[in-house]
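**Student:** Need a 3D model of the sequence below.
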Amino acid sequence: MAGSERTKMAAGEWYTCLDDELEALRVIARDALFEHNSLPPRQRGNLGPGLKALLGNAGEGARIEAPFHCAYGFNIFLGDGVFLNAGCTILDTASVRIGKGTLLGPNVQIYCAEHHREAAGRQAGLEIAKPVEIGANAWIGGSAVILGGVSIGEGAIVGAGAVVTRDVAANTTVVGNPARAIKGR
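**Tutor:** The predicted model follows:
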């Protein structure tokens, strides 16, 4: 496949993360994250200035508590009033869209990158990027893990510690590993 590794990543094709251009983009993100995570809270506000400039979009009132980690930042799109609690990690090799009013508890992890299944492919840095979409007014409990390629519907609840490996319908509550729907909602 022709094209840069960044182009392949954006197209959802296999690419190698061991690439100078991608590393340069990760360095830019690390600098913005260092600023965000180091600024005194009153000076930082909802988002450190470098992180706010880096994100694909940060809606009005979107807030990310420190510490926060992401891979690139430019693939993260936050709706109005989105809140990410302390310790969240978003490995945004693909688009991560979080709808307005959605809350992420502490230490939530979103992983868009899927590594190659063969050892030789992993050693070569091969991975494929899969997007994540979380609808408006969802609630993602602390320490939940959301894998790439997953959509979580509007108003859904993901229980603390759940591992979400497939789509979650709107207004559904899921818990466990792998996450499964429960009744009562």
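**Student:** CA atoms for contacts and neighbours, from now on please.
**Tutor:** OK.
**Student:** same for the longest helix anywhere in the chain, what does it pack against?
**Tutor:** Determined from DSSP state H, the single longest helix within the chain is helix 20-38. Counting contacts by 3 or more CA pairs under 8 Å, 6 or more residues apart in numbering; DSSP states H and E, helix 20-38 packs against helix 5-10, helix 49-54, strand 69-70.
**Student:** Pull out the buried residues from that helix.
**Tutor:** 22, 26, 28, 29, 30, 32, 33, 34, 35, 36, 37 (16 or more other CA atoms under 10 Å).
**Student:** okay if I get the residues you listed as TSV plus distance to residue 123?
**Tutor:** Shown next, in TSV, are the buried residues of helix 20-38 (distance: CA to CA, whole Å):
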residue	distance to residue 123
22	17
26	19
28	25
29	24
30	23
32	28
33	27
34	28
35	32
36	32
37	31
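**Student:** for those residues, which one is nearest residue 89?
**Tutor:** residue 33 (11.2 Å; CA to CA).
**Student:** got the contact list for that closest one?
**Tutor:** 50, 51, 68, 69, 70 (CA atoms under 8 Å, 6 or more residues apart in numbering).
**Student:** and if we set it to 7 Å?
**Tutor:** 51, 68, 69 (CA atoms under 7 Å, 6 or more residues apart in numbering).
**Student:** one more to line up against the first:
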Amino acid sequence: MNQKERMLAGLPYKAWLDGLAEEQLKTKMKIYNYNLYRPDETEKIDKSIRDILGKAGTNVTFLAPFHCDYGKHIEVGNNFTANYNCVILDVSKVIIGDNVLFGPNVSIFTAGHPLHPDSRNSGYEYGIGITIGNNVWIGGNTVVNPGVHIGENAVIGSGSVVTKDIPANVIAVGNPCRILREITEADRQYYHKDKKFDVEDYNS
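**Tutor:** I've put the predicted structure just below:
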């Protein structure tokens, strides 16, 4: 098994061997160009992000600047928006469902390093995939760590550090991120805390 195969298998690997550094450089050049497009160059922006990502549905937006390692290990569903300064370290698969929102400065880290300094100084690192279900909202300045699964309809509060799986249909917040409560039908009529919608079409 070469280092790339080890990386994709979730095994310890060395990131500068077997063409991995060259692959990252190619992606960095694509990202560099992506982040320099004018905001009104929408066709170029859309074409560029689809060239970077492994899979992209309809209506996919990453507000510049955006950064990732390989790009092609990222799969994004329909109606996705990442606000400014999204960082995805995709040494392993990152799978994101439909209707997902990222606030500013959201970081998705599949990459990690050994805890013991001797092991860490050997140069070995690892990647464990992350999955994010449909209809998830991740608040700004949130970090999602390797191996995490976030269930559909979940809301992750701003500033959270997600170290463990989060089930569907809950609000979870904090460092480390913990479940605050379930999302219920009663939440439908509110747009923020105790503020009710004053329009009807929100429920369509």
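**Student:** hang on, residue 12 of structure 1 in a strand?
**Tutor:** No. Applying DSSP: H, G, I helix; E, B strand; the rest coil, one finds residue 12 of structure 1 to be coil, outside a strand.
**Student:** what do we get in structure 2 for it?
**Tutor:** Applying TM-score structural alignment, one finds that residue 12 of structure 1 aligns to residue 10 in structure 2.
**Student:** again, but for residue 141 of structure 1
**Tutor:** Per TM-score structural alignment, residue 141 of structure 1 is aligned with residue 139.
**Student:** Grab the nearest non-local neighbour of its match.
**Tutor:** Closest residue to residue 139 of structure 2 apart from its sequence neighbours, by CA to CA, 6 or more residues apart in numbering: residue 158 at 4.1 Å.
**Student:** Next one: residue 44 of structure 1 relative to residue 149 of structure 1, how far apart?
**Tutor:** Between residue 44 of structure 1 and residue 149 of structure 1 the computed distance is 32 Å (CA to CA, to the nearest Å).
**Student:** List the residues that contact the corresponding residue of structure 1 for residue 130 of structure 2.
**Tutor:** Counting by TM-score structural alignment, residue 130 of structure 2 corresponds to residue 132 in structure 1. Residues near residue 132 of structure 1 by CA under 7 Å, 6+ apart: 95, 96, 97, 112, 148, 149, 150, 151.
**Student:** In structure 2, what sits opposite the second one in the alignment?
**Tutor:** Just to be clear, that refers to residue 96 of structure 1. Per TM-score structural alignment, residue 96 of structure 1 is aligned with residue 94.
**Student:** how about the residue nearest to residue 139 of structure 2, what's its partner in structure 1?
**Tutor:** In structure 1, residue 158 of structure 2 lands on residue 160 (TM-score structural alignment).
**Student:** Tell me which residues touch that match, please.
**Tutor:** So residue 160 of structure 1 contacts 141, 142, 143, 144 (CA under 7 Å, 6+ apart).
**Student:** excluding its backbone neighbours, what's nearest the last one?
**Tutor:** On the basis of CA to CA, 6+ apart, the spatially nearest residue to residue 144 of structure 1 that is not a chain neighbour turns out to be residue 161, at 4.3 Å.
**Student:** what's the neighbour count on the one you found?
**Tutor:** Residue 161 of structure 1 has 18 neighbours, counted by other CA atoms under 10 Å.
**Student:** helix/strand/coil for it?
**Tutor:** Applying three-state DSSP: residue 161 of structure 1 is coil.
**Student:** And it, how far from residue 58 of structure 1?
**Tutor:** Residue 161 of structure 1 is 26 Å from residue 58 of structure 1, by CA to CA.
**Student:** what do you get for residue 123 of structure 1?
**Tutor:** For residue 123 of structure 1, the distance to residue 58 of structure 1 - CA to CA - is 35 Å.
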